[in-house]
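Novice: Task: produce atomic coordinates for the following.
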Amino acid sequence: MKAFDRNQLKEAVRGSVKRVYVAQTVELDLYRNTLDCFSASIDAVVQGISLDDWMLQEKERQVQKTKQNAIGSLHEDIIGSIPAVTKLAVGNVIDVVSIGKKLIAEIKNKHNTTKGNHKVAIYDDLAKELDKRPGYVGYYVEILPKGQKAYNVPFTPSDNKTQQNRVLREDIRQIDGRSFYAILTGYTNALDELYKVLPSIVEEIVKEEFEVVLDSEKVTKSDAFISNFEKAYGK
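Specialist: The predicted structure follows:
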């Protein structure tokens, strides 16, 4: 690997992989948070399925949601394993800081994760942190970009209260994940490399932690493996 230290990368994702694996093995109780019996019945009728089938479907949906939540900090963990980059503890205003690269960042997994009013708060947080760090650049990172686009542009979110955009500053920027990983590692294809190696690392972790043998090549050799990445980032 060029962009990452494989051992450090493996330890960075170990926690997320363990949580995801456990999420699929724990028996889910649909009644724990009070099942909405009205919407369940209506949805089952609309889908043309039995209520028993609907409940199986709902269990699968909730397990998938639990997995997604379990893996929520994946990229912060990975980025924190890159030399000269530090992942800050939960509760801090920003997610990561790099003294060597002179940058700070707030990281979101997907371009549509953050609502407009929250984007304004992110801008304000970055501005406050930059006041403490002269010469640094603050990034609002969208790991999965909109429309397969690469971008590194000034971040000027609109304030719903004033109906005005925040002031354009060259040191507060909005960037896609591929471009941000390139800045941090110095390798243009760092995110591509990460995507390709993760399945084999997951296979190793599951074997080490749970003594379960998996075959990651079922994923990496499927046509969808590469096409899914290209659908997100382009070719």
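
Novice: CA atoms for contacts and neighbours, from now on please.
Specialist: Will do.

Novice: could you say which helix or strand contains Lys218?
Specialist: Here Lys218, judged by DSSP states H and E, is contained in helix 217-220.

Novice: got the buried residues for that helix?
Specialist: Thr220 (16 or more other Cα atoms under 10 Å).

Novice: counting contacts, what elements does that helix pack onto?
Specialist: Packing contacts for helix 217-220, counted by 3 or more Cα pairs under 8 Å, 6 or more residues apart in numbering; DSSP states H and E, involve helix 190-210.

Novice: Try it again at 10 Å.
Specialist: Helices and strands touching helix 217-220, by 3 or more Cα pairs under 10 Å, 6 or more residues apart in numbering; DSSP states H and E, are helix 190-210, helix 223-233.

Novice: and those as a markdown table, adding mean neighbour count and distance to Gln8?
Specialist: A markdown table is the format used below for those (neighbours: other Cα atoms under 10 Å; distance: least, Cα to Cα, whole Å):
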| stretch | mean neighbour count | distance to Gln8 |
| --- | --- | --- |
| helix 190-210 | 16 | 11 |
| helix 223-233 | 14 | 23 |
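
Novice: And this one, please, so the two structures can be compared:
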Amino acid sequence: MLKKLFLTALLAVPITSQSATFNTWTTNEGGTGNYILTVTEQATDGIFDFNLTVNPWNAEALGLFIDFGNNDLGATTLSNVTPSGQVSLFATDTSSDNCGSGCNLNGLFAPVSSPDGEWELVFRLGSQGFNNIQTFSFTVGGLAGLNDTDITLAAIRSQQLCSGTDTLPTGSCGGSDKSYGYPTFPGPTVPEPGILGLIGISALALRKFAKKQ
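Specialist: This next block holds a predicted model:
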């Protein structure tokens, strides 16, 4: 009985899914933005949280492309967009490098997974011209059966790329960028030490209680 109670308490401790993280990029423009992209799978199957920020802020993203390997998507949903109204799902399961007006990956030749050669998700971020947006975050649903480890590649089209050490929004940043990157997987988030200690104390208390019975 004691063992069962302890295992129940241990399983109740949340251990979050690992995230696919992108922070190293290959560009065809001679300079790249300081992009930090994380894609985290929620506990509910098929729901992923996306966060793209640029730090130090030397570029502003205009398009985001995600390759989930050789998988085809069903109907997808987009929610929790921050800033509100600044992200749209432009295309799914497409071999096109287009992300809308003034937005494409032409000349980048990103190594999309074969044999399908498709971007599973393409997002339009903001609009042409400087929008003063450093971070985009949003949630995508409808990706049932996929894991964050299925993500093989991401690519970004940016506008207002700064040169040298210039940064937005005050720098003179009239360039642009097309870059792709591969994910790393830091591993699942484990419980805080304090939580583990609480489990240990609870186990001792349960043991003393069992001895009294």
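
Novice: what's the TM-score here?
Specialist: The TM-score (TM-score structural alignment, normalised by the length of structure 2) is 0.24; 89 aligned residues with a Cα RMSD of 5.9 Å.

Novice: follow-up on the earlier one: with distance to Ala121 of structure 1 added, can I get the helices and strands packed on helix 217-220 of structure 1 in TSV?
Specialist: Shown next, in TSV, are those (distance: least, Cα to Cα, whole Å):
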stretch	distance to Ala121 of structure 1
helix 190-210	27
helix 223-233	26
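
Novice: For Gly15 of structure 1, which of these is the nearest?
Specialist: With Cα to Cα as the criterion, Gly15 of structure 1 lies closest to helix 190-210 of these, at 9.5 Å.

Novice: What ranges does structure 1 have for its strands?
Specialist: Ranges of strands in structure 1, per DSSP state E, are 86-87, 96-98, 103-110, 137-144, 152-154, 158-159, 164-165, 172-176.

Novice: To Gln62 of structure 1, which of those lies closest?
Specialist: Proximity to Gln62 of structure 1 (Cα to Cα) singles out strand 103-110 among those, at 19.4 Å.

Novice: The closest one packs against which elements?
Specialist: Packed against strand 103-110 of structure 1 by the contact rule (3+ Cα pairs under 10 Å, 6+ apart) you find helix 74-80, strand 96-98, helix 116-132, strand 137-144, strand 172-176, helix 177-185.

Novice: tell me the contacts of Val217 of structure 1?
Specialist: Val isn't right for residue 217 of structure 1; it's Glu. Shown in contact with Glu217 of structure 1 (Cα atoms under 10 Å, 6 or more residues apart in numbering): 199-200, 203.

Novice: Pick out whichever of these sits closest to Phe225 of structure 1.
Specialist: Here the nearest of the contacts of Glu217 of structure 1 to Phe225 of structure 1, counting by Cα to Cα, is Pro199; it sits at 10.3 Å.

Novice: Show me which helix runs longest in structure 2.
Specialist: If each helix of structure 2 is counted by residues according to DSSP state H, the longest one is helix 193-212.

Novice: immediately after the strand or helix carrying Phe136 of structure 2, which helix or strand?
Specialist: In this assignment (DSSP H and E), Phe136 of structure 2 forms part of strand 135-141. Of the helices and strands lying after strand 135-141 of structure 2 in sequence (DSSP H and E), the nearest is strand 153-161.
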